[in-house]
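[1] sharing a model prediction with you, sequence too.
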Amino acid sequence: MEGKAPVSEHGETSKAAVPEVTSESRAASRGLSVLDLILRFVAVAATVGSAIAMGTTNQTLPFFTQFLRFKAQYNDLPALTFFVVVNSIVAAYLVLSIPLSIVHIIRSRAKYSRLVLVFFDAAMLALVTSAASAAAAIVYLAHKGNARANWFALCQQFDSFCERISGSLIGSFVAMALLILIILLSAAALARR
């Protein structure tokens, strides 16, 4: 009977057979949870910044007279509208996930709530990736144009508009990288169990 845990007369294993969580392991899990919380705050800032930068982007150019003008707005292009909506949704989700992330700092052994967060984090990563990719394609066309499709580069005239929409993409790509890190941290915390 070597290698087996001691069994009581009722058929239960004794507590000596269950490995105890060391304070070092608990501290490492708490450290991962603190880093997760910090990354969530930074990702909120990145997505909110992207949504605001894109949502407030417009530029008006005069055309011969002051009564006839050309105007470029983000909502003229559905991909950019999708970008603003998705970044707003992801920012709202991240704000709502912060209390659960705080719970993980306090109770580092929580497993099921961490699994739920991993699932929703992955869904938000997919959303922000699709929105940023669609917006990046539009930004590329705005900068370079497409001669075969008779799309002219808008950025030659609407330079301020193009600078802002290009800048808003940076925050979204940063949020993508942060969500990947958050998912990896959660996976590492789950693997420590």
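    That came in fine, so what should we check first?
[2] C-alpha from now on. contacts and neighbour counts both.
    Fine.
[3] strands of this structure, start to end?
    58-63, 65-73 (DSSP state E).
[4] and the ones you listed, which is most packed in?
    Highest mean neighbour count of the strands of the chain: strand 58-63, a mean of 14 (counted as mean count of other C-alpha atoms under 10 Å).
[5] all helices for this protein, in order.
    Ranges of helices in the chain, per DSSP state H, are 23-55, 78-106, 112-144, 159-191.
[6] quick one: closest of those to N150.
    helix 112-144 (10.9 Å; C-alpha to C-alpha).
[7] count of residues packed around the residue nearest to I138 when sequence neighbours are not counted?
    Counting by C-alpha to C-alpha, 6 or more residues apart in numbering, A79 is the residue found nearest to I138 once chain neighbours are left out, at 7.3 Å. Using other C-alpha atoms under 10 Å, A79 is surrounded by 21 other residues.
[8] distance to F63 for the helices of the chain - can I get that in TSV?
    Output for the helices of the chain, formatted as TSV (distance: least, C-alpha to C-alpha, whole Å):
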stretch	distance to F63
helix 23-55	24
helix 78-106	25
helix 112-144	20
helix 159-191	16
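[9] dropping in the other structure now:
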Amino acid sequence: MEGDSAAINITETPKERKGKAPLLATPPGASSSGKPVVQVVQPMQKGGYKRGLAVFDVVLRIAGIAAALGAAIAMGSTDQTLPFFTQFFQFKAEYDDLPAFTFFVIANAITASYLALSIPISIVCIMRPHAVKPRIILMFFDTVMIALTTSAAGGAASIVYLAHNGNSDANWPAICQQFNDFCQETSGAVVASFLSVVVLMVLVVLSSFSL
């Protein structure tokens, strides 16, 4: 009839419902086909900081060479002759008059030579930052050089102290008032040697961090 609306109910058959896919959003981490997407994460480069430590190691070794070699040269070239002397008496001070100063020169020369020879091994650590054996070798010999250089610097420091202050109990007078240049040069050499000891200690710490 006119004015009347007829409602027609259309019922889907099971066959028609089976062919339709549900309209669902694709979950994150899955493709449109429903399979999970595997994300490949690149591993972090762990050799960056080790390579930086190796570069710093080379710089410190060059600084240690300068300190140890400077200490050996300064002590080895130390001598002073006082202007007042006669034909039979000559007042002169040289480093080889004291065995402690002679040992000081030899020990610092050995330390400087070792640091120079160890630079190629340190360069290997730059190219191969994950290498373990070169680091162990460097740390072992660095520790040996610490003992050698510290003993030499400590022995020379005791002589320099006596030269500045003397020892009234042993009747050893202070000579730095007369041999002023000699005492200044020996004091500077001892300071440079202790700087090389500090450099060697830092090198051992760097090797420990790298391992």
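    Yep, it's here. Everything quoted here is computed from the prediction, not taken from an experiment.
[10] coming back round to it: tell me which of the helices of the first structure sits nearest to Q66 of the first structure.
    helix 159-191 (19.4 Å).
[11] and that closest one, how far from the chain's centre?
    On the basis of C-alpha atoms, centre = their mean, to the nearest Å, helix 159-191 of the first structure sits 5 Å off its chain's mean C-alpha point.
[12] show me what that helix packs onto, helices and strands only.
    helix 23-55, strand 58-63, helix 112-144 (3 or more C-alpha pairs under 8 Å, 6 or more residues apart in numbering; DSSP states H and E).
[13] so the shortest one corresponds to what in the second structure?
    Under TM-score structural alignment, the alignment places strand 58-63 of the first structure onto residues 79-84 of the second structure.
[14] contacts for the matching stretch?
    Q90, F91, K92, A93, E94, Y95, Q178, F179, D181, F182 (C-alpha atoms under 8 Å, 6 or more residues apart in numbering).
[15] what do we get in the first structure for the fifth one?
    In this case it means E94 of the second structure. So E94 of the second structure corresponds to Q73, using TM-score structural alignment.
[16] which one is its match nearest to, not counting chain neighbours?
    N58 (4.3 Å).
[17] just to revisit the earlier point, out of the contacts of stretch 79-84 of the second structure, who's nearest G154 of the second structure?
    Y95 (15.5 Å).
[18] what about the closest one, neighbour count?
    Y95 of the second structure has 21 neighbours, counted by other C-alpha under 10 Å.
[19] what sits against it?
    Y95 of the second structure neighbours (C-alpha under 8 Å, 6+ apart): M75, G76, S77, T78, D79, F101, T102.
[20] so what's A110 of the first structure closest to, chain neighbours aside?
    Here the residue nearest A110 of the first structure, using C-alpha to C-alpha, 6+ apart, is H104, at 6.4 Å.
[21] now which residue in the second structure aligns to that neighbour?
    Aligned partner of H104 of the first structure by TM-score structural alignment: C125.
[22] can you get me a residue count around whatever residue of the first structure lines up with V205 of the second structure?
    V205 of the second structure maps onto L184 of the first structure when the alignment is built from TM-score structural alignment. If you count neighbours by other C-alpha under 10 Å, L184 of the first structure ends up with 14.
[23] tabulate the contacts of Y95 of the second structure (a markdown table), appending distance to L138 of the second structure.
    As requested, the contacts of Y95 of the second structure are exported to a markdown table (distance: C-alpha to C-alpha, whole Å):
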| residue | distance to L138 of the second structure |
| --- | --- |
| M75 | 27 |
| G76 | 28 |
| S77 | 31 |
| T78 | 32 |
| D79 | 36 |
| F101 | 28 |
| T102 | 27 |
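[24] closest one of those residues to A163 of the second structure?
    F101 (12.5 Å).
[25] distance of that closest one from A93 of the second structure?
    12 Å (C-alpha to C-alpha, to the nearest Å).
[26] what of V55 of the second structure?
    With C-alpha to C-alpha as the criterion, V55 of the second structure and A93 of the second structure are 43 Å apart.
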